[in-house]
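> need the 3D shape of this:
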Amino acid sequence: MKIETEIPLIDGILAEPKLAGYRNHVYRMVNFCFAQGDFDAEQKEKIILAGCFHDLGIWWADTWDYLPPSMSLANQYLTANGHDDWSSEISMMIDLHHRIRKCAEGSLVEIFRRGDLVDFSLGLFKCGISPEFVREVKKEFPNAGFHRQLLAHACRWTVRHPLNPVPVLKW
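Next up is the predicted model:
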């Protein structure tokens, strides 16, 4: 499997320097998604776009309850770029990417959920992807403080919302 190292759509949407760690996370998870099957150009673009926006609400809305603002940002982008017809599927990919149970096997929603799980778990869960490929992707796109940023946001949220510490987790 070839590692995708230059994806202009990711670099364009996530160009801000403060998003370097997140951009690397998106590159890692997109590569982990692509490693799960053969996708046509439209499917790849949907994975890339969902990847760009899936956690973006953390930074744009400064919240740990980031799924609604992330979906809103994605839908604004899709509307502005003539892809309204993708809004439902991409919103579902974003909304269910931290679902505990599997989604429909083979769907982009499930592919995306597993791709994020591989990276979020730091490679502990590989979801059928070779350990060597996971290592190479992590080497190509270093963490750059991404997981540390997530932990800081989660801690701030939990102190203020102790009865709802992980609002993005879905059953």
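
> from here on, just use CA atoms for contacts and neighbour counts.
Noted.

> helices of this protein, start to end?
For the chain, the helices defined by DSSP state H cover 8-13, 20-34, 41-53, 57-60, 67-80, 87-95, 108-120, 131-140, 146-160.

> how close does the residue nearest the centre of the chain get to M92?
Nearest to the mean C-alpha position of the chain, by CA atoms, centre = their mean, lies G51 at 4.0 Å. Look at G51 and M92: by CA to CA, to the nearest Å, they are 12 Å apart.

> also H83?
15 Å.

> what's the answer for G128, then?
Taking CA to CA, one finds G128 at 23 Å from M92.

> counting neighbours, what do you get for R101?
Residues contacting R101 under the criterion other CA atoms under 10 Å number 11.

> tell me who's in contact with the spatially closest residue to it that is not a sequence neighbour.
Distances taken as CA to CA, 6 or more residues apart in numbering put W171 closest to R101, at 6.2 Å, once the chain neighbours are dropped. When contacts are counted by CA atoms under 8 Å, 6 or more residues apart in numbering, W171 touches R99, I100, R101.

> quick one more, to check against the first:
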Amino acid sequence: MITELPELDGLFDQYAERFGRDQTPYRNHVYRVINLVAAQRPLSGDDLRKVELAGFFHDAGIWLAGTFDYLAPSARLACHYLTEHGLEAWRDEIHAMVLDHHKITATDRGRDSLVEAFRRADWIDVSLGLVRFGVPRERLREINRRFPNAGFHALLAALTARQLFTRPWRPLPMLRL
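Next up, the predicted model:
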């Protein structure tokens, strides 16, 4: 179980004020997603760090760009961070992880890619395990015990309701085919 990632925790500390009371629910979601990627394939070294960074930024546009249409802003934030830290070589892969994490169908990166594992992991968590992509139920329970929901899905429901009432023509702008 991956329980501590210093760079990820540092990013959450850096933006704590922007996340406000949503920090714990989002942080736990990010750790659940990272652990769900690890439940699908071994994660270490560069791959772990890529998933760590994609994890932090994948929904961050909600808070850091102030929008529920957050895929492109979140991807831009991730790419900016990568450039600032000399990680341009990871740009394409992390950009794809962020942009494709709500893709309904499989990515074109291949079943064993980090991008596809990240997409599946986010769907597992957002669906509350209804969709598991082969991750054992007990592993999912273990991850959820260590990183409880803390209101994350209620937060998503509230954001979706607000979007529905303010922009009914685009109730879920983050979904992609």
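
> got a TM-score for the pair?
Remark: TM-score between the superposed chains equals 0.94 [TM-score structural alignment, normalised by the length of the first structure]; 169 aligned residues with a CA RMSD of 1.1 Å.

> ok, back up a step: save the helices of the first structure as TSV, and put in distance to P167 of the first structure too.
Formatted as TSV, the helices of the first structure follow (distance: least, CA to CA, whole Å):
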stretch	distance to P167 of the first structure
helix 8-13	25
helix 20-34	20
helix 41-53	17
helix 57-60	12
helix 67-80	9
helix 87-95	11
helix 108-120	16
helix 131-140	27
helix 146-160	10
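
> mind checking what L36 of the second structure lines up with in the first structure?
Aligned by TM-score structural alignment, L36 of the second structure pairs with F32 of the first structure.

> again but with I104 of the second structure, I slipped
Using TM-score structural alignment, I104 of the second structure lines up with I100 in the first structure.

> neighbours around that match, how many?
The burial count for I100 of the first structure: 12, using other CA under 10 Å.

> again, but for H85 of the second structure
Residues near H85 of the second structure, counting by other CA under 10 Å: 9.

> next, the contact list for the aligned partner of it in the first structure, please.
Alignment note: H85 of the second structure maps to N81 in the first structure; criterion TM-score structural alignment. By CA under 8 Å, 6+ apart, the contact list for N81 of the first structure is empty.

> for S87 of the first structure, see how far away N81 of the first structure is.
11 Å.

> circling back to that earlier point, any idea how far the residue nearest to R101 of the first structure is from M92 of the first structure?
The value you get for W171 of the first structure to M92 of the first structure, if CA to CA is used, is 14 Å.

> tell me how far stretch 99-113 of the second structure lies from the chain's centre.
Distance of stretch 99-113 of the second structure from its chain centroid, counting by CA atoms, centre = their mean, to the nearest Å, is 13 Å.

> so what touches it?
58, 71-72, 75, 115-120, 122-123, 174-177.

> which among these end up buried?
58, 71-72, 75, 115-120, 122-123, 174 (16 or more other CA atoms under 10 Å).

> now K103 of the second structure: closest residue in space that isn't a chain neighbour?
Nearest one to K103 of the second structure, counting by CA to CA, 6+ apart, is R176 at 4.5 Å.

> counterpart of the one you found in the first structure?
Under TM-score structural alignment, R176 of the second structure pairs with K170 in the first structure.

> grab the nearest non-local neighbour of I111 of the first structure.
C33 (5.8 Å).

> who's in contact with that neighbour?
I47, I111, F112, R114, G115.

> let me see the contact set for the counterpart of A54 of the second structure in the first structure.
In the first structure, the residue matched to A54 of the second structure (TM-score structural alignment) is A50. Each residue near A50 of the first structure by CA under 8 Å, 6+ apart is listed here: A74, I90, S91, M93, I94.

> list the contacts of the counterpart of T5 of the first structure in the second structure.
Per TM-score structural alignment, the equivalent position to T5 of the first structure in the second structure is T3. Residues counted as contacts of T3 of the second structure (CA under 8 Å, 6+ apart) are Y31.

> make it 6 Å
Shown in contact with T3 of the second structure (CA atoms under 6 Å, 6 or more residues apart in numbering): no residues.

> R76 of the second structure maps to what in the first structure?
Looks like R76 of the second structure aligns to S72 there (TM-score structural alignment).

> to clarify, my last question referred to R132 of the second structure.
R132 of the second structure maps onto K126 in the first structure, by TM-score structural alignment.
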